[in-house]
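Engineer: Quick one, what's the 3D model for this:
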Amino acid sequence: MKAVQFTEHGDRGVLEYGDFPEPEVDPDEVLVDVKAASLNHLDIWTRRGLPGVELEMPHIPGSDMAGVVTEVGERVTRFEAGDRVALIAGVAGGGDEFSRKGDPTLAPDFHIIGEHVRGVHAEFAAIPEENLVPVPEGVPWEVAGSASLVFQTAWRMLVDRGELRPGEKVLVLGASGGVGHAAVQIADYAGAEVYATASTDEKLEYAEECGADHVINYEEDDFSKEIQTLTDGRGVDMVVDHIGEATYKQSLKSLVKGGRVVTCGATTGPDPGAGLNYIFWNQLSVIGSTMATPGEADEVLDLVWDGTFEPRIRETLPMSEIDRAHELIEERQGFGKVVVIPDSEL
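Structural biologist: Got it, this is the predicted structure:
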């Protein structure tokens, strides 16, 4: 089969799309003929190299995909050949405590397909059945292959960890990215008043289409000052911040007393300084969130499958143009998700 792969960490030049052995199917696994996959920012970090994460080389990236089951292991009970499926990338062992009905993100050995182990940017992928969900007929492959990671991440951040309530004011940073544009839609669906930031007027128009009530161009304005102006000095109840060092202090300054920052990542760096003076004086909460439980993922994906939520696609490319796909993410070009399709499917 053909697969995206790299044998060393580095810039986009380490990526290639070439021959790779077709995966063998373990008893608890399902072999999927990949129809569409997509990129997330973690693909950039994985390619560059993450501290403390040692990968088996060559590594296949990719944590989002959808396709058709072609083979099932002898212990598989949930799927059969011909089923349409999508990936849920979070994996945990740990026995019954961290089963599908529990919270695998809290397991000591929690890891992510594509980030810590070989991923799905390939023609075929062997996936544990617990990491797949059914995709209804009629859902386009581009939608099915690009929704899972960002919508489950944003849903857990806002609904479960952040406990978002109707009528609250929510600021979503980086609304043009995968998690950002999902968070805007979820906040709007939950009945919040949604504020969103992006770097261009075009991106802000897309954010408004996704449900943002107020938009701020962070290249032109200090968003924390704009929030104070827009809320008559009150601030927002929640900030969704996956940016990190570049935005953290402004996020704290944007909050009402007793407000909360929810974070799932730090694309500009992980060490912004604690900001303890803001936190204790204004009684703020900083809440971490990673991926989602299977139940949370099922809940939000049902809303994707029925059209309530829509993953916006900025560009669809052949997998052989993986360099360009990484460039779109790395250089923050466009709005929404970047989809890659095996060349054999085109």
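Engineer: can we go C-alpha only for contacts and neighbour counts from here?
Structural biologist: Fine.
Engineer: Specify the local secondary structure of residue 194.
Structural biologist: Recorded secondary structure, residue 194: strand (DSSP: H, G, I helix; E, B strand; the rest coil).
Engineer: cool, the one 10 residues further on as well?
Structural biologist: Per three-state DSSP, the local secondary structure of residue 204 is helix.
Engineer: isn't it right up against residue 195?
Structural biologist: No - look at residue 204 against residue 195 with CA atoms under 8 Å: they stay out of range, at 10.5 Å.
Engineer: quick one, which of the two is more surrounded?
Structural biologist: A direct count of neighbours by other CA atoms under 10 Å for residue 204 and residue 195 places residue 195 higher, at 27 against 23.
Engineer: The more buried one and residue 266: what is the separation?
Structural biologist: For residue 195, the distance to residue 266 equals 20 Å [CA to CA, to the nearest Å].
Engineer: same deal with residue 210?
Structural biologist: Distance from residue 210 to residue 266, by CA to CA: 23 Å.
Engineer: How about residue 9?
Structural biologist: The value you get for residue 9 to residue 266, if CA to CA is used, is 20 Å.
Engineer: Alongside the first, I'd like the structure of this one:
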Amino acid sequence: MSRSVRFHEFGGPEVLRIENVVVPDPGPSEVRLRIKAFGLNRSEVLTRSGKSVTKPALPARLGLEAAGVIEALGSNADGFAIGDRVAVIPGELGRGYYGELALAPTRTLVKMAATQSWQDAAATWMAFGTAWTGLIDIAHLSAEQTILITAASSSTGLAAIQIARKVGATAVALTRTSAKAAALLESGAAHVIATEEQDVVAEVARLTGGKGANAVFDAVGGPTFEKLTEAAAIGGMLIVYGRLSPEATQLPIAQILWKDLTVRGFGLPTTIARDDKLAALKQFMGEGLASGALRPIIARTFPFDEIVAAHRYIETGSQFGKVVVTV
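Structural biologist: The predicted structure is shown next:
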């Protein structure tokens, strides 16, 4: 038996329970992982609360990314050995990495560097995988281009800032107030715009000489989406990967037509399902982590027994970076 987090009803953080579950032997292309740390994600809050697009059957488990030690191998788990320290790239829903043990598909595993901590490994792949998909795979962001990044103090926002800087692009961080401006600049943003204190369209025009932003990486949606289309350059692309705003997102057709804009959404599991995309992500991240150009920023770490408190904390939206739980 192994301890795992499950919930038997949808609701607030208090519905999460640590229970004993049976984790079977791994299938042919799986390993059984002794989990040392796992990252928390906004999508898991939506799932737990019953607000996700699809609701899992109850009782349900959570967890998309983790780091740990391989303790059992499937018959086709080539390239891995018992005792390997690995991180899991989020790719398959329902795996349930909130726990002491879990099964993980070998194709989504990455061997950790000897110097990388469990917390850093668990905080890396959802944030950077999402940012890589939006900025590199979809937008083909390159040097001399400007990108607007909403929810910039989130783990994915900070990953996007680092990736933009790595390819020589100008990252403009958008945040509600100026309280996090200094930290965002220290984390690599070229400029910061406080959306509740400044005129986003006017500021972007000033920073780009009136041209607008080549790309927008948006996790929010809602009423501000129209402002983002106004701030985009002619022929620009708006990549949408989240819906943090509780309000409806109106599609500004006039701006899209007049400025020849592309609006593109995506989900990370679709990217990870393709072997060529997964290989490209692993290569890009391997180079970035080895050089130090890319590194996760951790807001706070909680022990496993405080999973309810960890979910309460992530719901405040006050964190700067990733929330991680150690097991």
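Engineer: Tell me where the stretch 1-150 of the second structure has strands.
Structural biologist: 2-7, 16-21, 30-39, 60-61, 66-73, 85-88, 101-105, 109-111, 146-149 (DSSP state E, counting those that start in this stretch).
Engineer: Against residue 40 of the second structure, how distant is the equivalent of residue 241 of the first structure over in the second structure?
Structural biologist: Here residue 241 of the first structure is matched to residue 218 in the second structure, going by TM-score structural alignment. For residue 218 of the second structure, the distance to residue 40 of the second structure equals 19 Å [CA to CA].
Engineer: dump the residue contacts of residue 99 of the second structure.
Structural biologist: 2-5, 35, 304, 327 (CA atoms under 8 Å, 6 or more residues apart in numbering).
Engineer: Swap in 10 Å and give it another go.
Structural biologist: Residues counted as contacts of residue 99 of the second structure (CA atoms under 10 Å, 6 or more residues apart in numbering) are 2-6, 18-21, 33-38, 61-63, 66, 304, 325-327.
Engineer: Make a PyMOL selection of the buried ones in those.
Structural biologist: Selection of buried members from the contacts of residue 99 of the second structure for PyMOL, criterion 16 or more other CA atoms under 10 Å:
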select buried, resi 3+4+5+6+18+33+34+35+36+37+38+61+62+63+66+304+325+326+327
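Engineer: Confirm that residue 292 of the first structure sits in a helix.
Structural biologist: No - secondary structure of residue 292 of the first structure (three-state DSSP): coil, not part of a helix.
Engineer: show me what contacts the match of residue 241 of the first structure?
Structural biologist: 134, 148-152, 157, 174, 225, 228, 238-244, 265.
Engineer: One more pass at 6 Å, please.
Structural biologist: Neighbour list for residue 218 of the second structure: 150, 240 [criterion: CA atoms under 6 Å, 6 or more residues apart in numbering].
Engineer: Kindly report the same for residue 282 of the first structure.
Structural biologist: Residues in contact with residue 282 of the first structure (CA under 6 Å, 6+ apart) are residue 257.
Engineer: please redo it, this time with the cut-off set to 8 Å
Structural biologist: Shown in contact with residue 282 of the first structure (CA under 8 Å, 6+ apart): 256-258.
Engineer: Residue 210 and residue 266 of the first structure: which is more packed in?
Structural biologist: More neighbours surround residue 210 than the other of residue 210 of the first structure and residue 266, with 23 against 17 (other CA under 10 Å).
Engineer: That one and residue 196 of the first structure: what is the separation?
Structural biologist: Separation of residue 210 of the first structure from residue 196 of the first structure (CA to CA): 10 Å.
Engineer: Overlap in contacts, the two.
Structural biologist: residue 184.
Engineer: okay, stretch 35-43 of the second structure sits on what stretch of the first structure?
Structural biologist: Counting by TM-score structural alignment, stretch 35-43 of the second structure corresponds to residues 34-42.
Engineer: cool, stretch 125-133 of the second structure as well?
Structural biologist: Counting by TM-score structural alignment, stretch 125-133 of the second structure pairs with residues 148-156 of the first structure.
Engineer: Which residue ranges of the first structure form helices?
Structural biologist: In the first structure, the helices defined using DSSP state H lie at 41-48, 141-144, 148-155, 178-189, 201-210, 223-230, 248-253, 276-281, 294-305, 322-330.
Engineer: Could you check how far the first one is from the centre of its chain?
Structural biologist: Centroid separation for helix 41-48 of the first structure versus its chain: 12 Å, with CA atoms, centre = their mean, to the nearest Å.
Engineer: same deal with the last one?
Structural biologist: For helix 322-330 of the first structure, the separation from the chain centroid amounts to 16 Å (computed by CA atoms, centre = their mean).
Engineer: quick one: it to the second structure mean distance?
Structural biologist: Following the fit onto the second structure, the mean deviation recorded for helix 322-330 of the first structure is 1.8 Å by mean CA distance after the TM-score superposition for the first structure.
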